[in-house]
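Enquirer: sequence plus predicted model, see below.
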Amino acid sequence: MAKINWSKVVNYRAREIQIHMPGCPTHYTNVQRAMDTLKNPAFWMFVVAVVLINTFISPRNLDNWGGFIRVTGIVSVAAVMYVSCHVGLLYLHARLFSEKRTVVYYPLFWIFLIVLVVVSFVVWMAPILEPYDVPNFNIVHEMYPVVLTRLMIFEWLFYCFFLPIIEKRGATQGIETVVLGEHTLKVLDILYVQVMEHHVCIYKKEGELVERSRFRDLMQILNDIDGVQPHRS
């Protein structure tokens, strides 16, 4: 049997990406879902909470109003950089491994590089804090292990607890199902549909499903769902 080149079957934005975080259930996503998560206000509430915790964790950051504002501003920009790096790496995984059916992403592996980028930025911005005598913003190798440890904890909490809540709330706003034969399928679980002679093969995250049906009948069902635009390709 010839090996399938999945880049010709599934667009990179829909390529399944498995996120493996130790101690957490495997998280399934793709580039499009990652972008949808960024549009969720709850996600940015989590980011704001992380920024505030990292700002208030050092009492000296509160010694004067000017120093507090500048520290909060720098940490906020660093947080956006951190999120952007993760999203960029998800995009690169989907692009560079386009021939594979499933791509695996390890946040705790890439966090070492991302934190180095973020800490380097913070240290580079440190001169604007000198008049306020703000600590721990001067040397990369002193700041790196502290920030790395904190962000590993936040990363683990995010994938184990917070992200499932975000996705569950988003899903409950418009879960749609498709009834095909004796099977009821969630639209969001369908990766793609392949038509064969007198059969339709549906590829899901859990595996494959072959059903005796006409492809045009399934397309007619999907046409009635908001936000879904089925087409032959």
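Expert: Sure thing, it's come through. Numbers count the residues shown, from 1 in each chain.
Enquirer: CA only for contacts and neighbour counts going forward, please
Expert: Fine.
Enquirer: check contacts around residue 54.
Expert: By C-alpha atoms under 8 Å, 6 or more residues apart in numbering, residue 54 lies in contact with residue 75.
Enquirer: tell me if I am right that it is in a strand.
Expert: No: under the criterion used here (DSSP: H, G, I helix; E, B strand; the rest coil), residue 54 is helix, not part of a strand.
Enquirer: from residue 73, how far off is it?
Expert: Separation of residue 54 from residue 73 (C-alpha to C-alpha, to the nearest Å): 12 Å.
Enquirer: longest helix of the chain?
Expert: helix 65-96 (DSSP state H).
Enquirer: got the buried residues for it?
Expert: Going by neighbour count (16 or more other C-alpha atoms under 10 Å), the buried part of helix 65-96 is 67-68, 70-72, 74-76, 78-79, 81-82, 85-87, 90-91, 93-95.
Enquirer: report all helices and strands that that helix contacts.
Expert: If you count contacts as 3 or more C-alpha pairs under 8 Å, 6 or more residues apart in numbering; DSSP states H and E, helix 65-96 packs onto helix 31-38, helix 41-56, strand 102-105, helix 107-124.
Enquirer: let's bring in a second model and compare:
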Amino acid sequence: MTIFVLTGAGISAESGLGTFRDPGGLWRRFDPMRLATPEAFAREPEEVHAFYNLRRRGVREAEPNAAHAALARLEAGLAARGGRLFLCTQNVDDLHERAGSRAVVHMHGELMRARCTACGASRPSAEDLGLGTACPACGRRGGMRPDVVWFGEMPLHLEAIGDALDAADLFVAIGTSGAVYPAAGFVARARAAGIPTREINLAPSDTAGLFDTADYGPATRAVPDFVAEILGEGPVSGSRP
């Protein structure tokens, strides 16, 4: 069995990391056009660095929750049975990896990496970035940016993601708003291919009507229940047909 799981900000919310579009979310408090575009970085790099340094500190302080741990267990359980979990995340945090997931596809990049705007080199970077940060590859200062996908930039790994989605036996979206494309279109693509679809979320997403089944509630309850169901470890609670 091959399961394609797409995760969004909702899976990390119970670890203390803010979501984006919900009331009180990051984009309700901060203007993304001033902080999350290449133009913003060129215009106000110090302000952009300050925002992402704050977010990076938040990720360092956060711990994976039961939902992250359950998906790591699902990956191992499917592999032991000859199956596969394709874990695609819209999140830029590293909580999936720290929970034990071994293969995570970050379609929006990784906050714990930095990329040089001059030479394109990318490297792990859990510390604050600033105008004085030098690129370890070319030595240039001032051009190191968070290695995340900003508004106006193309998401990463789209070909591999599309191939994995088309080959899946089940598509599951966890903690996503259904408002950000191309990820919001994955459920329609799965349905068109005849792949069963399932939503796990705190509340119905913008694309809730396209899912065959859904579990609504905290991710730390709903995701472990889902994993237990798939691995045959016990009944799942709170689902609707």
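Expert: Here it is on my side, so go on. Here the structure is a predicted model, which is why all the values come from computation and not from measurement.
Enquirer: care to give me the TM-score?
Expert: The TM-score (TM-score structural alignment, normalised by the length of structure 1) is 0.26; 103 aligned residues with a C-alpha RMSD of 5.9 Å.
Enquirer: what angle sits between the longest helix of structure 1 and helix 107-124?
Expert: 140 degrees (axes from the mean of the first three to the mean of the last three C-alpha atoms, to 10 degrees).
Enquirer: what angle sits between helix 65-96 of structure 1 and helix 31-38?
Expert: Between helix 65-96 of structure 1 and helix 31-38, the angle comes out at 160 degrees (the same axes, to 10 degrees).
Enquirer: my read: residue 223 of structure 2 touches residue 72, true?
Expert: No: Residue 223 of structure 2 is beyond contact range of residue 72, at 11.1 Å (criterion: C-alpha atoms under 8 Å).
Enquirer: those two: who's more crowded?
Expert: Counted by other C-alpha atoms under 10 Å, residue 223 of structure 2 and residue 72 do not tie: residue 223 has more neighbours, with 25 against 22.
Enquirer: which helices and strands does the lengthiest helix in structure 2 pack with?
Expert: Secondary structure of structure 2 per DSSP H: the longest helix is helix 45-61. Using 3+ C-alpha pairs under 8 Å, 6+ apart as the contact test, the elements touching helix 45-61 of structure 2 are helix 32-35, strand 109-116.
Enquirer: for those, which one ends up most surrounded?
Expert: Mean neighbour count (mean count of other C-alpha atoms under 10 Å) peaks for strand 109-116 among the helices and strands packed on helix 45-61 of structure 2, with a mean of 22.
Enquirer: and that strand, what does it pack onto?
Expert: Packing contacts for strand 109-116 of structure 2, counted by 3+ C-alpha pairs under 8 Å, 6+ apart, involve helix 45-61, strand 122-124, strand 144-148.
Enquirer: start to end distance for stretch 34-47 of structure 1?
Expert: 15 Å.
Enquirer: other residues contacting it?
Expert: Against stretch 34-47 of structure 1 from outside (C-alpha under 8 Å, 6+ apart): 79, 87, 163, 166-167.
Enquirer: ok, so of these, who is nearest residue 147 of structure 1?
Expert: Relative to residue 147 of structure 1, the closest of these is residue 79; by C-alpha to C-alpha it sits at 11.5 Å.
Enquirer: show me the contacts for that closest one.
Expert: Taking C-alpha under 8 Å, 6+ apart as the test, what residue 79 of structure 1 contacts is 47, 51, 118.
Enquirer: before we move on, what about residue 28 of structure 1?
Expert: With C-alpha under 8 Å, 6+ apart, residue 28 of structure 1 has these contacts: 16-19.
Enquirer: change it to 6 Å
Expert: Counting by C-alpha atoms under 6 Å, 6 or more residues apart in numbering, residue 28 of structure 1 touches 17-18.
Enquirer: can you confirm it is in a strand?
Expert: Yes: under three-state DSSP, residue 28 of structure 1 sits within a strand.
Enquirer: sorry, back to before: how about the longest helix of structure 2: buried residues?
Expert: 45, 48-49, 52-53, 55-56, 58-59.
Enquirer: any chance of these in a markdown table, plus distance to residue 109 of structure 2?
Expert: Putting the buried residues of helix 45-61 of structure 2 into a markdown table (distance: C-alpha to C-alpha, whole Å) gives the following:
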| residue | distance to residue 109 of structure 2 |
| --- | --- |
| 45 | 19 |
| 48 | 16 |
| 49 | 16 |
| 52 | 13 |
| 53 | 15 |
| 55 | 14 |
| 56 | 13 |
| 58 | 17 |
| 59 | 14 |
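Enquirer: if anything else comes up later, I'll come back, but that's it for now.
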